[in-house]
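K.L.:
okay, structure incoming, though there's no sequence with it:
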């Protein structure tokens, strides 16, 4: 048999990816590669077409996709992805509009989105309630024994209370009153929320700094007007940032795109989505949080190392002592704000999103449990000193350190 040969013109062009955002929850690279053989529909090729997309080393994950015109979504059907150091190689058995989804986020359907919203609001309300109670507990402890660490805990709890109250107020304001005439209220709530977030992060850093002084500079810890200087940093730095960002128009309504079938949106008084400075301020805030979590993680590891040294020096091997140390480490991890580090898992699995939401919405509850533990420890130490007055001096030294 003779086989007839037909010449077909293949068109290849680059198209801006903004034309493919409608109905799609994922974000493609800036360019989309269009490959078409005249008006023919080419599919189920025996030898796949290879398309190469360049990328930088910062883009760790990527998936080759094509545009399904009938469903207006990106799809991976018929495409395989191979990643090298600087390229994404797409092997597809058909011709269409092709692109690479870089660092695709975990999809959250409507049911999970609603469940996460309930967890966030209920957890935040509980945190505000327990943080308020914790303030009274710390005040009572501070009256019984004047200790710098307790004062720092009080400041952190106050900042955390402001954070959760600010979040709840900013979230519900857009539901209560959707009127552009009161946009200044939303701007004020966004400023307060950002200020309280920065205050919380700053006091978390100061908790780690104070822990450093206790562990490293045990015999040289005196700093003149120590608490006053900490307060100037803890409350002054967030205030300075808010004063700078306020006149720039950074704060206002922030639109969150809900990743559901209806492409719904949700709004919160946070940072103005339309302001070009918003992205820069957000990046700086996230970078500051990451540095604080990293620093406090090192401090927690130092605490664990010191505990092991003490156990080895005294030869303690009782399981109850190790349980107490474990509880102490868990409590300190919450005081140092390490649950914020779970944010990195939100880009990996749906379970990571749930863990981050639960632990960070219940920060106030964890602070409350820590305050109750300190109060119980203080009470037991007082009872011990009453039964054995000879230990009073030794215990006073231990408490002050």
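P.N.:
Ah, there it is. These numbers were taken from a predicted model, which means no experiment stands behind them. Numbers count the residues shown, from 1 in each chain.
K.L.:
all contacts plus neighbour counts: C-alpha atoms, from now on.
P.N.:
Will do.
K.L.:
and for the residue nearest to residue 128 when sequence neighbours are not counted, the neighbour number?
P.N.:
If the residues on either side of it in the chain are set aside, residue 128 comes closest to residue 161, at 5.2 Å by Cα to Cα, 6 or more residues apart in numbering. By other Cα atoms under 10 Å, 26 other residues sit near residue 161.
K.L.:
how about residue 161, secondary structure?
P.N.:
helix (DSSP: H, G, I helix; E, B strand; the rest coil).
K.L.:
contacting residues around it?
P.N.:
The contact partners of residue 161, by Cα atoms under 8 Å, 6 or more residues apart in numbering, come to 127, 128, 131, 132, 364.
K.L.:
dropping in the other structure now:
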């Protein structure tokens, strides 16, 4: 603060250089106690007296703020102070920050021995240079001590708090009863234990969150607040997986957030403001009068000029709507700000005789907002609160501005959402929600959001850039409709296989039986995929259940691909080796072990105890990017490649066989060409659908392809069950005959005579071909090429 003439002169020179013709607010007010002017940080005015004659005079009992008069003051008293109405507009506010005070280095004899405390800034903790040497607490400071700032502006040491080196969080929680008398000691010990964030386990984070809530329930002194803020800062540095596990098990990170909010609501303010900053979290709480509150309160974070991302090196400034209108928020180095609407007393149940507790909390990242997802928070997070009130459905919005912490590419910036953290969403797990919030676009490198309520705010970016934008809803509709159609088609296919199994088995022999079993298994796998998808793809409320859904989808997709590979082998044997090779009945059972077993091994290798919580994304119940790459896309690609090779061999052999048939039967060339083309088309579409060719489109989609590939993938993949029904039921001659038999029941038999001429002619040709190439079944009978 300008405690002397030199500091006062500096302010005057600053004003004359940048705002020569303006009167300036200089950060003085006597709002708390009439006539007792103090600085914005609550410290007293000091001995320097530069008031104008007769000032302060508090005209109409409305002048509670201090103003520095301009150089060319017409009254003949330049560069003096006077009081004025706080609602008057000024071009700029000058806030004089207090001097940084220190507790000097000191050596103290404690229970832990002779301890050296280094020179420490006022309002912060000092840790002894002597460290624990025991195994369990190795590297942890032996003692901590708080450097306290007194109301008279002096920094003094508090009593030291020592910690038994072997103690851990479980011991602390079991041996200490948190009361108003013990709260400070517990908070300080908790702060010491959590310093080594990399050593904290899931249970440690759970205990930490519980102790924080117990502490804030019984006491909320400023010194306790310093410890709580340090513990929260330590917790934000814990491993992501540990935080995720603690969130799933006990919502521990959310409890830490709520403990901070509870402290902000309850902190005992001897002056009108509490401000504390750490590297990753900062908190400010203030009591303001209703009149001051109605001016529209706000808070802004100015980054340090050295480019540091630490909140502790940034500057927090309170402002009003008037400052905002004067262009305060256009300052280039504002990183994040929140502005409450004016005249909130008209919509909130406020007591005009009681001050309003307004608090703000800033977080450097989203570590405590646990929700690993496809979207990422690329801004700091800021919250605004009014103690004891749920502020929502405001007629005028809260305005929040954010500067991205990292460079945002054009692709990432396509999908930007203004969001808030909803603690009650997802069955109490919490999630980012955009309800009541709108994006106002980007200007001067900052994103502006408006919301009709108060809570924790941030901006979400789609860092993986799906890039489909307006195509998302049509793609979703295609997926769901196609899935339902395929489910119906697969059920009909299974029913037809089951009902006709005896007739078909006796007519076709062992090879047909094997092929029927392969198709049944494929249908079961496809049906399981579709049902699991529809029932669970967006059920993210239960993380464990969502992971189970992702695992089931993973398993059945691989199983379906494996059965497609088995089908490929069956078609290869039928089309290429059918006339010289017999496929045993045990083939399907051996294939089943591989087809159902391999996917299980792939999942077990991915969802281990250490990687369980990294297996899925939380936006949908599907694989996260890393396991999707090596545990799904890689094996799917290999299977697809195998199927394509088989497909090519079959096509080649079928073409060659048509030429042989032409030579043996003497069919006219035009007829053979037509039959050959139609047959190839039928087989090509059948094999392509069964072999999962649609996953080619899937690869292009995942690689960031055009929306056209997404439409093709969604359409063909979800309708795969329908393709199975068409190619194995609708287009099969024996199935058509079986379906026609239902229509013939009860009708005149003459109307239901089946023309056998074509089939007899074809049988004769094939028997002639059989004489050249002996049959493959035990009894020498010919089996149909494709079941």
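P.N.:
Yes, it's here. The shown structure was predicted, so the numbers you read here are calculated from the model rather than taken from an experiment.
K.L.:
would you pull the TM-score for this pair?
P.N.:
The TM-score (TM-score structural alignment, normalised by the length of structure 1) is 0.63; 294 aligned residues with a Cα RMSD of 3.6 Å.
K.L.:
quick one on the thing from earlier: can you redo the contacts of residue 161 of structure 1 as a markdown table with distance to residue 87 of structure 1, neighbour count and secondary structure?
P.N.:
Below are those laid out as a markdown table (distance: Cα to Cα, whole Å; neighbours: other Cα atoms under 10 Å; DSSP: H, G, I helix; E, B strand; the rest coil):
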| residue | distance to residue 87 of structure 1 | neighbour count | secondary structure |
| --- | --- | --- | --- |
| 127 | 46 | 26 | helix |
| 128 | 48 | 26 | helix |
| 131 | 50 | 30 | helix |
| 132 | 53 | 18 | helix |
| 364 | 46 | 29 | helix |
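K.L.:
looking at these, spot the one nearest residue 201 of structure 1.
P.N.:
In terms of Cα to Cα, no member of these lies closer to residue 201 of structure 1 than residue 364, at 14.1 Å.
K.L.:
alignment lookup: the closest one to structure 2.
P.N.:
When structure 2 is aligned by TM-score structural alignment, residue 364 of structure 1 is paired with residue 721.
K.L.:
do I have it right that that match meets residue 524?
P.N.:
No. Assessed by Cα atoms under 8 Å, residue 721 of structure 2 is found out of contact with residue 524, at 10.1 Å.
K.L.:
shared neighbours, the two?
P.N.:
Common neighbours of residue 721 of structure 2 and residue 524 (Cα under 8 Å, 6+ apart) do not exist.
K.L.:
OK, contacts around the nearest residue to the match of residue 364 of structure 1 once chain neighbours are set aside?
P.N.:
With Cα to Cα, 6+ apart as the criterion, residue 721 of structure 2 has its nearest non-adjacent residue at 4.3 Å, and that residue is residue 486. Taking Cα under 8 Å, 6+ apart, we find residue 486 of structure 2 in contact with 527, 530, 718, 719, 720, 721, 722.
K.L.:
what does residue 486 of structure 2 align to in structure 1?
P.N.:
In structure 1, residue 486 of structure 2 lines up with residue 127, judged by TM-score structural alignment.
K.L.:
skipping its backbone neighbours, what lies nearest residue 574 of structure 2 in space?
P.N.:
residue 785 (5.7 Å).
K.L.:
how many neighbours does residue 735 of structure 2 have?
P.N.:
Residue 735 of structure 2, neighbours per other Cα under 10 Å, totals 17.
K.L.:
now do residue 212 of structure 2
P.N.:
Residues near residue 212 of structure 2, counting by other Cα under 10 Å: 27.
K.L.:
can you tell me how far it is from residue 222 of structure 2?
P.N.:
Distance, residue 212 of structure 2 to residue 222 of structure 2, using Cα to Cα, to the nearest Å: 14 Å.
K.L.:
am I right that residue 13 of structure 1 is in a strand?
P.N.:
Yes. Counting by three-state DSSP, residue 13 of structure 1 is found in a strand.
K.L.:
next, count neighbours for it.
P.N.:
Quick note: residue 13 of structure 1 (other Cα under 10 Å) scores 11 neighbours.
K.L.:
now it, nearest residue through space, not along the chain?
P.N.:
residue 34 is the one closest to residue 13 of structure 1 (Cα to Cα, 6+ apart), at 5.1 Å.
K.L.:
mind checking which helix or strand the one you found is in?
P.N.:
Using DSSP states H and E, the element containing residue 34 of structure 1 is strand 31-37.
K.L.:
buried ones in that strand, by neighbour count?
P.N.:
31, 32, 33, 34, 35, 36 (16 or more other Cα atoms under 10 Å).
K.L.:
now do stretch 323-333 of structure 1
P.N.:
Buried residues in stretch 323-333 of structure 1 (16+ other Cα under 10 Å): 325, 329, 330, 331, 332, 333.
K.L.:
and the fifth one, what's its match in structure 2?
P.N.:
Alignment of residue 332 of structure 1 against structure 2 is given by TM-score structural alignment, with residue 687 as its counterpart.
K.L.:
for its match, give me its contacts.
P.N.:
Neighbour list for residue 687 of structure 2: 568, 647 [criterion: Cα under 8 Å, 6+ apart].
K.L.:
please identify the helix or strand for it.
P.N.:
Residue 687 of structure 2 belongs to helix 669-690, assigned by DSSP H and E.
K.L.:
I'd guessed residue 335 of structure 1 sits against residue 203; true?
P.N.:
No. The criterion here is Cα under 8 Å, and residue 335 of structure 1 misses it with residue 203 at 9.8 Å.
K.L.:
and the two? which has more neighbours close in?
P.N.:
Higher neighbour count among residue 335 of structure 1 and residue 203: residue 203, with 29 against 23, using other Cα under 10 Å.
K.L.:
touching, that one and residue 158? I think so.
P.N.:
No. Between residue 203 of structure 1 and residue 158 there is no contact under Cα under 8 Å: 9.9 Å.
K.L.:
hang on, residue 64 of structure 1 in a strand?
P.N.:
Yes. Counting by three-state DSSP, residue 64 of structure 1 falls inside a strand.
K.L.:
doesn't residue 270 of structure 1 lie inside a strand?
P.N.:
Yes. Using three-state DSSP, the assignment for residue 270 of structure 1 is a strand.
K.L.:
return the residues in contact with the counterpart of residue 475 of structure 2 in structure 1.
P.N.:
In structure 1, residue 475 of structure 2 lines up with residue 116, judged by TM-score structural alignment. Residue 116 of structure 1 sits next to 354, 357 when contact means Cα under 8 Å, 6+ apart.
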